[in-house]
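*Asks:* sequence and predicted structure, then a few things I'm wondering about:
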Amino acid sequence: MFNSKHYIVGDQNVSVPAHLNFGKYILDKLRLKKDEVALANGETGDKLTYKNLTQYAVNLAVSLIKLGVTVGDIVAVGSEKRNEFVPTMLGIVFAGATYTPYDLRCGRAILKHKMSITKPKYYICSNLFWNTYKDVLMAFDCVKVFITLDDSIESLISLKSLTTNNNANVDLFEPVKVQGQTDVAFILYSSGTTGMPKGVQLTHLNCILNSLPHDFSDDSLKSVFVFGEWFHNYDTFMTYKVLAMGKKIVYINKASPEIFLQACEDEQVNIAMVVPSLVVYLSKTDDFEKFNLDSFMFIYSRSSPLHSKTIENVKKRLPKLKNILQGYGMTECGEPTSENWGTKGPKPGSVGMVSPGTTIKIVDPETRKILGPNQRGEICLRGPVFMKGYIGVDPSTYLDEEGFFKTGDLGYYDEDTYFYIVDRMKEIICYDGYKIAPLELETILQLHLGVKEAGVVGKPVPYFGEVPAAFVVRQPGSNVTEEELKSYVAAEVAPFMQLKGGIRFIEELPRNTRGKILRRSLREMLQES
């Protein structure tokens, strides 16, 4: 009945189209552009114009409707990144169906798990995806029709043959009508950092709110690089924001820093949507000096916080860069905070202010008392951008008594209501009554010139609980030692945060497809050693 004075509320005057149809919302935006480039593969140079993208999506929608696809049907897509991926997503939504993506690199166990959650009726995939997972796909009786993005093989229908005779009138086509507040447009998946992924149902209204181009709408910004995969919430909806603004999207398949830099030079990228590890790379390497990056205006990072020194170093190396911005996001509710909303400009270490339409509170993890400024607690949120729900999961397990989503993230806000992320609550190391955030130690380690990447977990010890232990990937050519790094960290932190669990040097950190460190894998490695 009453709000708390400690609720942090974003702008509630958010405008959305009355039809609440995500397909129609995007189609109306796409029609405004014709011969401008919509998608550019930074590796191959292949490009797709807005006109051709829109025609492809509409043709596919008409073909799917003729096949019998209707509202409520789940259509899956499994493919590597390619120009056809985005209009295939849109064609499914235009047909009124629910789109769900599967990652080519997810592995058999995760694919089986995701398919058992969503049970798709139609399956569109590349030949590469089919050849990789054919036996898994064929084992699911729920799939009635398999369609390939490539030339027809085995029992797959070629999408090209489906759409060959279609030349639908784009100007007259209307996406199938839906109930925008309840009908599910997308099923995406939680990150799976603490267990198997959950199916996240996003309604048409959720998708519209996630795609509103509030930020980066400056007409001088023409080209946007999207580093991640199109089965992630972040990369998917950043893509739709860019399309809604009529800008060019640049992407690559191989997540290599060198290929990224070459693509940014070739396509004159103005905004780079990247992961924190790539920003750390830019802060240390001299490789980028081989490339002309004068077009860079903004770097936008999300997944884990950046150290203020990392940001300073990149700015020094790229003097024409206007800013490095951070945001806090999740599959379940898009982007709850972003530095784009910061009324006083970016603040070191902050992920910005609360996004429009969202309400956030910080609560004590044990007492559930609502906390005020500069008090660390669990981040909880609610608002119309929040998902319809997890498939097959009781809402009482993730919502509190006020209907707020319990994110499991530890954070706080300051006097200006700028938010700061500390870590996942489940990852917090408890030592002799002290709480230690692995992220804080990882960012300090990554500032060392001899460290490429670092991951920190708790090592169980008698009586005291856990002590921090680190896994470190050295920079190429570096011979930094365990004692050097222990001393380096000890000079920066309180005694209880020192790396008493030791340091292990490894070739590569285990990460999920979103770039987040899989600390459960590190804990397993710690037990094995």
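*Replies:* Okay, I see it.
*Asks:* okay, CA-based contacts and neighbour counts for the rest of this
*Replies:* OK.
*Asks:* buried residues in stretch 286-298, which are they?
*Replies:* Of all the residues in stretch 286-298, those buried under the rule 16 or more other CA atoms under 10 Å are 288, 293, 295, 296, 297, 298.
*Asks:* and the strands in the stretch 201-350 of the chain, which stretches?
*Replies:* 223-226, 248-251, 271-274, 298-302, 323-330, 334-338 (DSSP state E, counting those that start in this stretch).
*Asks:* mind checking which of these is nearest residue 427?
*Replies:* Evaluated with CA to CA, these place strand 323-330 nearest to residue 427, the distance being 17.0 Å.
*Asks:* what's that closest one in contact with?
*Replies:* With contacts defined as CA atoms under 8 Å, 6 or more residues apart in numbering, strand 323-330 is touched by 190, 233-234, 297-306, 311, 315, 335-340, 346, 350-352, 421.
*Asks:* how many degrees apart are that strand and strand 334-338 in direction?
*Replies:* If you take axes from the mean of the first three to the mean of the last three CA atoms, to 10 degrees, strand 323-330 sits at 140 degrees to strand 334-338.
*Asks:* what angle do strand 298-302 and strand 323-330 make with each other?
*Replies:* Computed with the same axes, to 10 degrees, the direction of strand 323-330 lies at 30 degrees from that of strand 298-302.
*Asks:* and strand 323-330, how far from the chain's centre?
*Replies:* 11 Å (CA atoms, centre = their mean, to the nearest Å).
*Asks:* please apply the same query to stretch 521-529.
*Replies:* Chain-centre distance of stretch 521-529: 27 Å, with CA atoms, centre = their mean.
*Asks:* next: stretch 389-397.
*Replies:* Relative to its parent chain, stretch 389-397 has a centroid offset of 21 Å by CA atoms, centre = their mean.
*Asks:* I'd say residue 228 and residue 274 touch.
*Replies:* Yes: counting by CA atoms under 8 Å, residue 228 touches residue 274, with 7.1 Å between them.
*Asks:* ok, now how distant is the closest residue to residue 201 other than its chain neighbours from residue 77?
*Replies:* Leaving aside its sequence neighbours, residue 201 sits nearest to residue 187 (CA to CA, 6 or more residues apart in numbering; 4.7 Å). Counting by CA to CA, to the nearest Å, the gap from residue 187 to residue 77 is 11 Å.
*Asks:* want to compare, so here's the second one:
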Amino acid sequence: MSGIIYGDQNIFLPSHGNYGRYVLDNILKFKDKVALINGASDEITTFGELAQKAVNLTSYLKEQGVKQNDVVAVCSENRTEYMVTVIAVFSSGATLACINNAYSDDEMAHSLDIAKPKYIILSPEAQEKYSKIVKSVKSIEKIIVFENKSKDADTINFDDIIKKNVDVNTYKHVDLKGGTALILYSSGTTGLAKGAKITHTNLITSAQQPLPSTRDLITIFVSPWSSTMGLICSLHEIVVGRTIAYLPRFNERQYLYAIQKYKIAILTIVPPVVVILCKSTIAKEYDISSVEIIYSGGAPLNMSVITELKSKYPHIKHVLQGYGMTEATGALTAESEDEYKEGSVGKIVTGNIMKIVDVETRKILGPGQTGEVCVKGAVQFDGYIGKDSKDEFDEDGFYKTGDIAYYDEDGYFYIVDRIKELIKYKAWQVPPSELEDLLLQHAAVKDAAVSARPDVLAGELPTAFIVKQPNANVTERDIVEFIDKKVSPWKKLRGGVIFVKEIPKTSSGKIIRRKLREMLPKLPASKL
């Protein structure tokens, strides 16, 4: 096996081209079956109810004049109304922008500036947090709030606009000829988030990729639906009629209780949650023997963690992994209970075409040879909104992922490292350059660099190397608190601050991050 690797290219694309309609056509086959369970409140929604509410919202949006290429943003914790909104916006032909409800004010403003939404739909929590920013965005015409109990005259109650029941069987959906369905935010090393444009074809193709199991098992999600893993994987499960339990955010005790109560069989989680289960001192208080499969993605999972997990929980039959990214609408490779090799991230999946190339020569490599992963195909995104993306692709149209990997003779892929300098904290992407720019704004900082401190639980911790201004009196705590006020929780300097005499750089001024990593064991940060 050598050269270019092809996933299944036999893809069903409906003539209407509308992913929202594709979802509805599928879930209406399971009308009375439970679709969503809110593990925090025990609220249950059937597939029929989900479809009805989605069509009601689609009807409202169209009555208001929302059309293809208009952007509707949603910012909320995981909740049933979020998924109703997702399906409805797709069905209307408009573009959905999913904005993380943990963003700092600056990140929120930047994300809205990229997307320029006409409407924004918020949870009460997000509405309270971002009200001033949202109202300052000129493109926004309507603000809709879930469970709206505020007295703000500028907001619309979500529950009021979905009361009108529209016939789901005869409702005329919008037929599409291409176009952006979704804007997902993907951080890069050059600054704030980039808005990746995901098409209806991308999403329909992704929905036909294999699942960890074809059996009718209940799964649970805690990854936010503003993230690629959370949203794309959840939609995939919904399309095939699988019952999903979810939590608004991760809480160990609540998570274990939900597994016990709903007899969850599949955990779809990021590696830090796997580690929490390994180290849990309270898991023994709950009966989680229903769990058979763990499907992990977002970052590579160490083999020692897999071994420890299966030893502690002998009822877990499979610990499966996948490898993906926003720019590929989710998965590039994946394992299933019928096809896996422990330690790998699986084989190439439907809609992908991949190659491994030498980082320097760009020559295509064969099995066992380590190089950069490049991908194209029906799931490849349509570039970044408002940004020239030509440098992201090679001359043959392959997206250059920046990840280093190899595949074996059987076609299983193994992630080795990455060229890109993103720090992965609990599967969140942290661009070092963004933190460096902020650090340099501090009056006492002469020069700064940020690198990753390895951590068993979180994967990597953002760690700052600081050169002080002459005679400056600044402490580690001062720097940490300065950054805390400016960034999202996952971007905080949890690896600490290390004061150095100089930042290692090349002759052209680029930071030599390899040397920073070499300095870490010699210069431990103080405890925070």
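*Replies:* Yes, it's here. What you see is a predicted model, and the numbers here were worked out from it, not measured in a lab.
*Asks:* of the contacts of strand 323-330 of structure 1, grab the buried ones for PyMOL.
*Replies:* Remark: buried members of the contacts of strand 323-330 of structure 1, expressed as a PyMOL selection using 16+ other CA under 10 Å:
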select buried, resi 190+233+234+297+298+299+300+301+302+303+304+305+306+311+315+335+336+337+338+339+340+346+350+351+352+421
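*Asks:* how close does the helix ranked longest in structure 1 sit to structure 2?
*Replies:* With secondary structure taken from DSSP state H, structure 1 has its longest helix at helix 50-67. Taken over the aligned residues, the distance from helix 50-67 of structure 1 to structure 2 averages 0.8 Å (mean CA distance after the TM-score superposition for structure 1).
*Asks:* tell me which other helices or strands that helix touches.
*Replies:* Identification of packing neighbours for helix 50-67 of structure 1 by 3 or more CA pairs under 8 Å, 6 or more residues apart in numbering; DSSP states H and E yields helix 22-30, strand 37-41, helix 85-94, helix 159-163.
*Asks:* residue contacts, the residue mapped onto residue 409 of structure 2 from structure 1?
*Replies:* Structural alignment (TM-score structural alignment) places residue 409 of structure 2 against residue 415 in structure 1. With contact taken as CA under 8 Å, 6+ apart, residue 415 of structure 1 is in contact with 373, 374.
*Asks:* could you redo the last one with a cut-off of 7 Å?
*Replies:* Residues near residue 415 of structure 1 by CA atoms under 7 Å, 6 or more residues apart in numbering: residue 373.
*Asks:* so it, which state does it fall into?
*Replies:* coil (DSSP: H, G, I helix; E, B strand; the rest coil).
*Asks:* and it, how far from residue 56 of structure 1?
*Replies:* Here the criterion is CA to CA. By it, residue 415 of structure 1 lies 50 Å from residue 56 of structure 1.
*Asks:* those helices in the stretch 351-500 of structure 2, which residues are they?
*Replies:* Secondary structure of the stretch 351-500 of structure 2 (DSSP state H, counting those that start in this stretch): helices at 432-439, 476-484.
*Asks:* pick the most deeply packed of those helices.
*Replies:* For the helices of the stretch 351-500 of structure 2, the largest average neighbour count (mean count of other CA atoms under 10 Å) is found in helix 432-439, namely a mean of 20.
*Asks:* map residue 19 of structure 1 across to structure 2 for me.
*Replies:* By TM-score structural alignment, residue 19 of structure 1 lines up with residue 16 in structure 2.
*Asks:* part of a strand, is its match?
*Replies:* No: judged by three-state DSSP, residue 16 of structure 2 forms no part of a strand; its state is coil.
*Asks:* for it, give me its contacts.
*Replies:* Applying CA under 7 Å, 6+ apart, we find residue 16 of structure 2 in contact with 175, 176.
*Asks:* also residue 438 of structure 1?
*Replies:* Counting by CA under 7 Å, 6+ apart, residue 438 of structure 1 has contacts 428, 456, 457.
*Asks:* among these, name the buried ones.
*Replies:* 428, 456, 457.
*Asks:* check contacts around residue 465 of structure 2.
*Replies:* Counting by CA under 7 Å, 6+ apart, residue 465 of structure 2 makes contact with 448, 449, 450, 497, 498, 499, 500.
*Asks:* for the second one, which non-adjacent residue is closest in space?
*Replies:* Right, the one you point to is residue 449 of structure 2. Nearest residue to residue 449 of structure 2 in three dimensions, chain neighbours excluded: residue 465, at 5.2 Å (CA to CA, 6+ apart).
*Asks:* could you do residue 182 of structure 1 as well?
*Replies:* Ranked by CA to CA, 6+ apart and with sequence neighbours excluded, the top spatial neighbour of residue 182 of structure 1 is residue 203, at 5.8 Å.
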